[in-house]
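# Next input, structure requested:
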Amino acid sequence: MKVLITGANGQVGQALVNKLQGKAELLAVTREQLDITNEAKVKAQVLAFLPDVIINAAAYTAVDKAEQEQELAHQINAAGPEFLAKAAESINAALLHISTDYVFAGDKQDNYNELDTTNPQGVYGATKLAGELAVAAYCQKHIILRTAWVFYENGTNFVKTMLRLGKERDSLGIVGDQFGGPTYAGDIADALIQIAQKITSGYTTNYGIYHFSGMPHVNWFEFASVIFDAAVKQQVIDKKPQLNAITTADFPTPAKRPANSKLNCEKIQREFGITPSNWQLALDRIEDY
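The predicted structure is shown next:
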């Protein structure tokens, strides 16, 4: 299996490289090594390597900053995936593309499934949706994997932020009215690799959109509480700070966050036998964060 990974220094990108090294013919590129917003360079790289599968883990993920850097967010999240999709199609490769819960408005009462109407509320979500549409339009063999609340040992994420703040402060206000499924990047990588292996082994694949995130669903306040319990138990911090649940209105941000990021993951389980990410298990090694 020949695999091209873009965004190799991101959370999912690093997890993919760690898991695929020695198990596949691998070309993993960072933004410095391949700028996916340059169509000519994308085409040349894909034609030179001729991958069976391209996994696009490159993304502009600075949700608030995207409100000001709209053009840059669009280039990375929409134009880049379009160029990768066209290049993949030209050599009959499959494109596995990571997307987000932010394509939804976040106002549904129940979990979001793949057929629910998209309605992004900010630039980040809008550019990610444009990327989804481009991938679907230009590459027949595509998998769009929507996920949420990603964390990993490396990179910037909620777990690392909580651990840092927990060492600095005695009390913290954490948003308690936004719900979702924390998702360990290593589990996202495992899901993508499993799909890639099935595609390359000739498995009849139902291409399209799939949801993959962690269970059980929690709010940020609940997630923080579990993080600190694990950190105290593993002696990463001395004591759990006082946690106070606050509302989204109490913590204004330039970009609107979805109140409901809960994704229904039944389709990927049915089609590929992939179960939701066990995010609590990933916190068993919290000293690595």
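
# CA atoms for contacts and neighbours, from now on please.
Noted.

# quick one: the helices in the protein?
11-20, 39-49, 70-74, 80-90, 123-138, 158-168, 185-200, 220-233, 266-272, 279-282 (DSSP state H).

# Could you pull out the buried residues of the fourth one?
So that's helix 80-90. By neighbour count on 16 or more other Cα atoms under 10 Å, the buried set for helix 80-90 is G80, P81, E82, F83, L84, A85, K86, A87, A88, E89.

# a markdown table for the helices of the chain, including distance to T248?
Converted to a markdown table, the helices of the chain look like this (distance: least, Cα to Cα, whole Å):
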| stretch | distance to T248 |
| --- | --- |
| helix 11-20 | 26 |
| helix 39-49 | 39 |
| helix 70-74 | 23 |
| helix 80-90 | 32 |
| helix 123-138 | 18 |
| helix 158-168 | 16 |
| helix 185-200 | 25 |
| helix 220-233 | 11 |
| helix 266-272 | 29 |
| helix 279-282 | 23 |
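
# One more, so I can put them side by side:
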Amino acid sequence: MKKYKYLITGANGQVGSQLVAQLQGKAEILATDRNALDITDRASVLQIVNEFRPDVIINAAAYTAVDKAESEANLAHAINCTGAENLAIAANEVGAIILHISTDYVFDGKGEKPYRETDPVAPQSVYGKTKLAGELAVQAACARHIILRTAWVFNEHGNNFIKTMIRLGKQRDTLGIVGDQFGSPTYAGDIANALILISEQLMNNNQNFGVYHFSGSPYVSWFEFACEIFTQAQQQQILSQLPVLNKIATEDYPTPAFRPAHSRLDCGKIQAVFGIQPSDWQRALTDLSKYNN
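Modelled structure (predicted):
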């Protein structure tokens, strides 16, 4: 059986590290981080891609500091748009498939129902605008593309909400958690698995390129997510005593960047086309010792 060649960018990130781990032994991998490949440098991207000649490029590199992006718009655009475009141009040159990770922040967050791929986009933050620009650049540069929008990503590696909750739970008696933003926690390992499954099907003549949503189920607020984390933390004896959780409004926790109130993603299309089920984020909380550092 042929081992396909995968170029992974952002290999040290939450999704990238999972991609590398899951592809180990199954594929020939070139895993790159920002030191090995500056995706904003088109000449470097073209050189690496032409030398390695991957079958698949998975772009897991991104500028994800949502609040910082408000004051670093040029850098966010360079990574999230120009970098994505460079990879798509290179993929097109060598006949590779490109899979690019995007975000729920491309929507305005005012919708009443879970967002479908065909719903109008209207990003309200610099981060969201640069991610949408990246989507459009990838679509324009390479016909053989997958845009995978996801949300509320967490993983054992890197900074995320779960680690923050456990750390704060050890330090404080009470915590205020936003209760009026609703979305889908998504385990990074499940995102990686979805990307690999999609790439394998595309290589086996499934030609359903385009935009897809993949996120967790069930939908919750940040407050509800925190409640579940602390319930599990107590059951698993990660925390001996739990803080009192208070539900607060978005306006009580001002941030530089706008946060969508409703960023629930409809995952019906990816289930229908590729047979991929939503991420079971509750299952991913069954061993919180991995997040306790």
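
# which stretch among the helices of structure 1 comes nearest R257 of structure 1?
helix 123-138 (9.8 Å; Cα to Cα).

# what's the angle between the closest one and helix 80-90?
Helix 123-138 of structure 1 and helix 80-90 are oriented at 10 degrees to each other (axes from the mean of the first three to the mean of the last three Cα atoms, to 10 degrees).

# Over which residues of structure 2 does helix 123-138 of structure 1 lie when aligned?
The alignment of helix 123-138 of structure 1 onto structure 2 (TM-score structural alignment) covers residues 126-141.

# For that stretch, give me the average deviation versus structure 1.
Average distance, stretch 126-141 of structure 2 versus aligned residues of structure 1 after superposition (mean Cα distance after the TM-score superposition for structure 1): 0.2 Å.

# what does that stretch rub up against?
63-66, 69-70, 73, 76-77, 80-82, 84-85, 88-89, 92, 100, 102-103, 105-107, 123, 145, 147, 257 (Cα atoms under 8 Å, 6 or more residues apart in numbering).

# Report the distance from it to the chain centre.
Centroid separation for stretch 126-141 of structure 2 versus its chain: 14 Å, with Cα atoms, centre = their mean, to the nearest Å.

# buried ones in it?
126-135, 137-139, 141.

# And stretch 143-159 of structure 2, by the same measure?
Those buried within stretch 143-159 of structure 2 under the rule 16+ other Cα under 10 Å are 143-157.

# Also stretch 261-270 of structure 1?
S261, K262, L263, N264, C265, E266, K267, I268.

# how about the first one, what's its match in structure 2?
Superposed on structure 2 with TM-score structural alignment, S261 of structure 1 falls opposite S263.

# Give me the nearest residue to P81 of structure 1, chain neighbours excluded.
G131 (5.6 Å; Cα to Cα, 6 or more residues apart in numbering).

# should've said K290 of structure 2
Nearest non-adjacent residue to K290 of structure 2 (Cα to Cα, 6+ apart): E156, at 5.7 Å.

# again with I29 of structure 2
Y6 (4.9 Å).

# wouldn't that neighbour be in contact with V49 here?
No - with contacts counted by Cα atoms under 8 Å, Y6 of structure 2 stays clear of V49, the gap being 10.3 Å.

# These two - which one has more neighbours?
For the pair Y6 of structure 2 and V49, the greater number of neighbours falls to Y6 (26 against 21), based on other Cα atoms under 10 Å.

# That one maps to what in structure 1?
Y6 of structure 2 maps onto V3 in structure 1, with residues paired by TM-score structural alignment.

# returning to that earlier point: and the buried residues of stretch 143-159 of structure 2, which of them are in strands?
H145, I146, I147, L148, R149, T150, V153, F154 (DSSP state E).

# Distance to I29 of structure 2 for the residues you listed - can I get that in JSON lines?
Output for these, formatted as JSON lines (distance: Cα to Cα, whole Å):
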{"residue": "H145", "distance to I29 of structure 2": "19"}
{"residue": "I146", "distance to I29 of structure 2": "19"}
{"residue": "I147", "distance to I29 of structure 2": "21"}
{"residue": "L148", "distance to I29 of structure 2": "20"}
{"residue": "R149", "distance to I29 of structure 2": "23"}
{"residue": "T150", "distance to I29 of structure 2": "24"}
{"residue": "V153", "distance to I29 of structure 2": "23"}
{"residue": "F154", "distance to I29 of structure 2": "23"}
